[in-house]
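Q: Have a look; sequence and predicted model below, questions after that.
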Amino acid sequence: MKYMLTYDLMESVRNTNQWLGATARAIGAYPGMAATGNPWVEWIKAWGDVTERTFARMVVKPDWGISAVTGDDGRDHTVRIETLVAKPFGNLIHFRVPGRVPRSRRVLLVAPMSGHYATLLRKTVISLLPDCEVFITDWHNARDIPVSEGRFDVEDYTVYVAEFMRHLGPDLHVMAICQPAPLVLAATALLAEEQPEAQPRSLILVGGPIDPDANATDVTDFGRRITMGQLEQLVIQQVGFKYRGVGRMVYPGLLQLASFMSMNAQTHTQSFVDQIFRSAKGQSSDHDKHNAFYDEYLAVMDMTAEFYLSTVERVFKGREIARNAFEVNGRLVDIGRISTVAVMVVEGEKDDISAPGQCLAALDLLTGLPKAKKAAHLEPGAGHYGIFAGKSWRDNIRPLVLTFMDENGGRTDRRLRPVAVLPTVAAQVD
């Protein structure tokens, strides 16, 4: 699999399907076809519509699509996306709201590097913007990064996050969502050892695999069954000639997407069949529920081979974070050194990616942190996506997270907007 030819072949298959969809849509839209009176004309056009859009979205980075936010004065304020730190494999960006009194809650969202762009957290950003100054890690697509920029693995990721936290200063709350949770925990421990004054006020870990063995899922079972050699031969490919990263070894986004969809193949198949029916009946639109979801879900990015393989080997198989044996540049990072950063764990009861217990394991590793600074919340009935972007996040988890930030912010400020909290939901760890 590790050849440019296989990468280019995969891209050619995607391109061909996009072309077939566009051709079917064009044929179905041709005025002369309507004269036949054949009902299949509309079905051909509908199939083409859905197929072209589906395969076109796979190579497009989605826009943030956040143009404005309502301020305390009732006016809409524009949102400007500014790059604060630009690095080869990812940037630190700020959603600045000109004309609005700066919020005292400063939140860094650490986005996952697991196949999708940081825009997967668009709804999370939108929900936090009215109450917070929001920053986020915007990871780059590996296929667009020249080989001359070097390698990027889990240690480099950890160093990047620590650098971003240093840049933003200690008056900060960090929220790690899914895959980065163990590495953000390590980055905070790295700061605790090297520069304690740069540590954030609080750390919120949302559905991350701190200890993958705490509660097995299909993801962790796959990691146990396959050897590293098999994994490298099966999924690692070399970027082809079409992109700037030509020659770079990657885990292609299209392969990741195939893996994602195979986990719920029947659901996805039915969703696309239903969309073809809606399109044929004239009931679909550019921003309907199906397109709004799949425009983001289908947009995938390549990961560097060394990042993917080191994640599987060190986080899942070796459980280096869970065993507190993770090293950065040959130096052991002791999570027990974290003693001042308040840590909250959020899990979903029905999370089939990072099952309950995997993220909660972080609290046992924090041996130097007082119990009063530890908190955990298990959201009833919530799946993986729901705990950071769905109804559960909006209605229950978000208020709890904001209150946790306020309680551990180190200061009180009149610009903090009060948040309604359900006191029986958040549980402090005994």
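A: Here it is on my side, so go on.
Q: Every contact and neighbour count from this point should use C-alpha atoms.
A: Noted.
Q: isn't residue 341 right up against residue 202?
A: Yes: contact criterion C-alpha atoms under 8 Å: residue 341 and residue 202 qualify, at 5.1 Å.
Q: Of those two, which one has the most company?
A: residue 202 (27 against 22; other C-alpha atoms under 10 Å).
Q: contacting residues around the closest residue to the more buried one other than its chain neighbours?
A: Leaving aside its sequence neighbours, residue 202 sits nearest to residue 342 (C-alpha to C-alpha, 6 or more residues apart in numbering; 4.5 Å). Residue 342 makes contact with 201-203, 369, 373-374, 408 under the criterion C-alpha atoms under 8 Å, 6 or more residues apart in numbering.
Q: In strands, which of the residues you listed appear?
A: 202-203, 374 (DSSP state E).
Q: Look at residue 62 and give its secondary structure.
A: coil (DSSP: H, G, I helix; E, B strand; the rest coil).
Q: Ok, residue 82 next?
A: Quick answer, by three-state DSSP: residue 82 is strand.
Q: how about the strands in the stretch 51-200 of the chain?
A: Assigned by DSSP state E, counting those that start in this stretch, the strands in the stretch 51-200 of the chain fall at 68-70, 76-78, 80-87, 90-96, 106-110, 133-139, 173-177.
Q: I'd like to know which of the ones you listed lies nearest to residue 23.
A: When these are compared by C-alpha to C-alpha, strand 133-139 sits nearest residue 23, at 34.3 Å.
Q: Quickly find the element holding the nearest residue to residue 34 once chain neighbours are set aside.
A: In space, not counting the residues next to it along the chain, residue 34 is nearest to residue 41; the distance is 7.2 Å by C-alpha to C-alpha, 6+ apart. For residue 41, the host element (DSSP states H and E) is helix 40-56.
Q: try this one side by side with the last:
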Amino acid sequence: MRYMATYDLMETMRNTNQWLGATARTLASYPGMAMLPNPAIRWWGAWGEVTERSFERMAAKPDWGIHTVTGDDGRDHLVSVDTVVSKPFGDLLHFDVVGRPEQKRKILLVAPMSGHYATLLRSTVKSLIVNCEVYVTDWHNARDIPVSCGKFDVEDYTLYVMDFMRHLGPETNVVAVCQPAPLVLAATAYLAELDPDAQPRTLTLIGGPIDPDATPTDVTDFGARVTMGQLEETMIQRVGFKYPGVGRMVYPGLLQLASFVSMNADRHSKAFNDQILRIARGQASDHDAHNRFYDEYLSVMDMPAEFYLSTVERIFKNREIAKNEFVVAGHKVDMGAITRVAVKTVEGAKDDISAPGQCVAALDLCTGLPDSKKASHVEPGAGHYGIFAGKSWRNNIRPLVLGFIDQNAADAAKAPAAVEVA
């Protein structure tokens, strides 16, 4: 019960701060306040507006906000976000461009389950739906999943990805961003053993910790110096009474957000102070750069406790993927079973979360894959976010990934003809 009380205490603090912000904003906006020529009142109202919006975002799931796309025909087409596979812990979404012929490239974008919603990949999706059929894994907030739905750990995550791959078929091109990279690699290998005909055509791993020890960072060092007992005692709580997942053990989103902010507290503090001053001066807008960034950044989700703990223990501490010792449902997965899925890794030269060397380790694990089906790229000057959503992605990495997909599609098209001639 103390864990439920702690969870509810955090939610109470969030709710209270949201209310205080709303109250300050409302009081400062009363017409009578205009009779008092004191700039502090405008600052007070601006503080209330920023505070209310910030704490409100922490409990809200962002919208994709992708409503139209301009096709090759020069017309704007409506975009419909459809759920094609629904599961307790996550759905498979399809961004259907209405009135446009089906595109040849079919891409499964595997989003991370690391505190933020899949909408963190919004700009990635926008850049791909122009000329691709895009599918995205949409992981659910653990606080909204009843305890009766059972557990969800790294093995369950791997099995979910396998099911999504099976559903989309062998012409799928999988792109895994950050955290899911090692588990998607394992899912591909397991599928190669169990159901070879359902394997994807290509697999692109972007900034993922395949081998966390290849190039240590603050993230990997944290996993090494903290014991599992300490993590479970300090990070895990039970969902409180407010949500459908009451009683479920989770790593709370609010606790994760506190960790995110503390790593760059000075920068975030300055950003909020500057935004308050801009609003007080009438220089801010509802969709300015600050709000666009923090509306997404502050929207956090609870993570299933067993998923968080098993990720730290099995991926970072024991390095089961890096050692090719990963077990799913009692079966040891062999990465060498991947023999025909082309694999490409992408890393950022200035990535301080998954540093260069961690992701490219996947190519050495694919011992059954010919070198002609392996590729890697290190983007100069790019940080972690930039390799999948920033300028580096748009200008350099996206064309490389699509070129990699097209090249292997062409090779697949030639393969049957070569067999017939033989």
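A: Looks like it came in fine. Predicted, not measured: the structure shown is a model, and the values here were computed from it.
Q: Give me the TM-score for this pair.
A: Once superposed, chain against chain, the TM-score is 0.97 (TM-score structural alignment, normalised by the length of structure 2); 413 aligned residues with a C-alpha RMSD of 1.1 Å.
Q: and which of the ones in strands among the contacts of residue 342 of structure 1 is nearest residue 6 of structure 1?
A: Of these, the one sitting nearest to residue 6 of structure 1 (C-alpha to C-alpha) turns out to be residue 203, at 41.4 Å.
Q: and the closest one, how far is that from residue 377 of structure 1?
A: When distance is defined by C-alpha to C-alpha, to the nearest Å, residue 203 of structure 1 is 14 Å away from residue 377 of structure 1.
Q: Now the common contact residues for those two.
A: By C-alpha under 8 Å, 6+ apart, the residues touching both residue 203 of structure 1 and residue 377 are residue 344.
Q: More neighbours: which of those two?
A: It is residue 203, of residue 203 of structure 1 and residue 377, that has more neighbours when counted by other C-alpha under 10 Å, with 28 against 21.
Q: quick one: contacts for the more buried one?
A: Contacts of residue 203 of structure 1 (C-alpha under 8 Å, 6+ apart): 173-176, 341-344.
Q: Buried subset of those residues, written for ChimeraX?
A: Listed next is the ChimeraX selection for buried residues among the contacts of residue 203 of structure 1, using 16 or more other C-alpha atoms under 10 Å:
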select :173,174,175,176,341,342,343,344
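Q: After superposing, tell me the mean distance of the helix or strand harbouring residue 11 of structure 2 to structure 1.
A: In this assignment (DSSP H and E), residue 11 of structure 2 forms part of helix 2-28. Helix 2-28 of structure 2, aligned to structure 1 and superposed, deviates on average by 0.8 Å (mean C-alpha distance after the TM-score superposition for structure 1).
Q: any idea how far the equivalent of residue 356 of structure 1 over in structure 2 is from residue 402 of structure 2?
A: The alignment partner of residue 356 of structure 1 in structure 2, by TM-score structural alignment, is residue 356. Using C-alpha to C-alpha, residue 356 of structure 2 is found at 21 Å from residue 402 of structure 2.
Q: These two: which is more packed in?
A: Counted by other C-alpha under 10 Å, residue 356 of structure 2 and residue 402 do not tie: residue 356 has more neighbours, with 24 against 17.
Q: before we move on, what SS does the nearest residue in space to that one that is not next to it in sequence have?
A: Spatial nearest neighbour of residue 356 of structure 2, excluding adjacent residues (C-alpha to C-alpha, 6+ apart): residue 347 at 5.6 Å. Assigned by three-state DSSP, the conformation of residue 347 of structure 2 is strand.
Q: where along the stretch 151-300 of structure 2 do the helices fall?
A: 154-168, 181-194, 218-225, 228-235, 253-263, 265-280, 289-297 (DSSP state H, counting those that start in this stretch).
Q: Which among those is found nearest to residue 111 of structure 2?
A: helix 181-194 (9.5 Å).
Q: same for the closest one, what does it pack against?
A: helix 154-168, strand 202-206 (3 or more C-alpha pairs under 8 Å, 6 or more residues apart in numbering; DSSP states H and E).
Q: which part of structure 1 lines up with the first one?
A: Alignment of helix 154-168 of structure 2 against structure 1: residues 154-168, by TM-score structural alignment.
Q: list the buried ones in that stretch?
A: 154-166, 168.
Q: just stretch 38-47 of structure 2 next, same as before
A: For stretch 38-47 of structure 2, the neighbour count (16+ other C-alpha under 10 Å) marks 41-47 as buried.
Q: Tabulate those residues (a markdown table), appending distance to residue 17 of structure 2.
A: Listed next are those as a markdown table, based on distance: C-alpha to C-alpha, whole Å:
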| residue | distance to residue 17 of structure 2 |
| --- | --- |
| 41 | 19 |
| 42 | 19 |
| 43 | 17 |
| 44 | 14 |
| 45 | 14 |
| 46 | 14 |
| 47 | 11 |
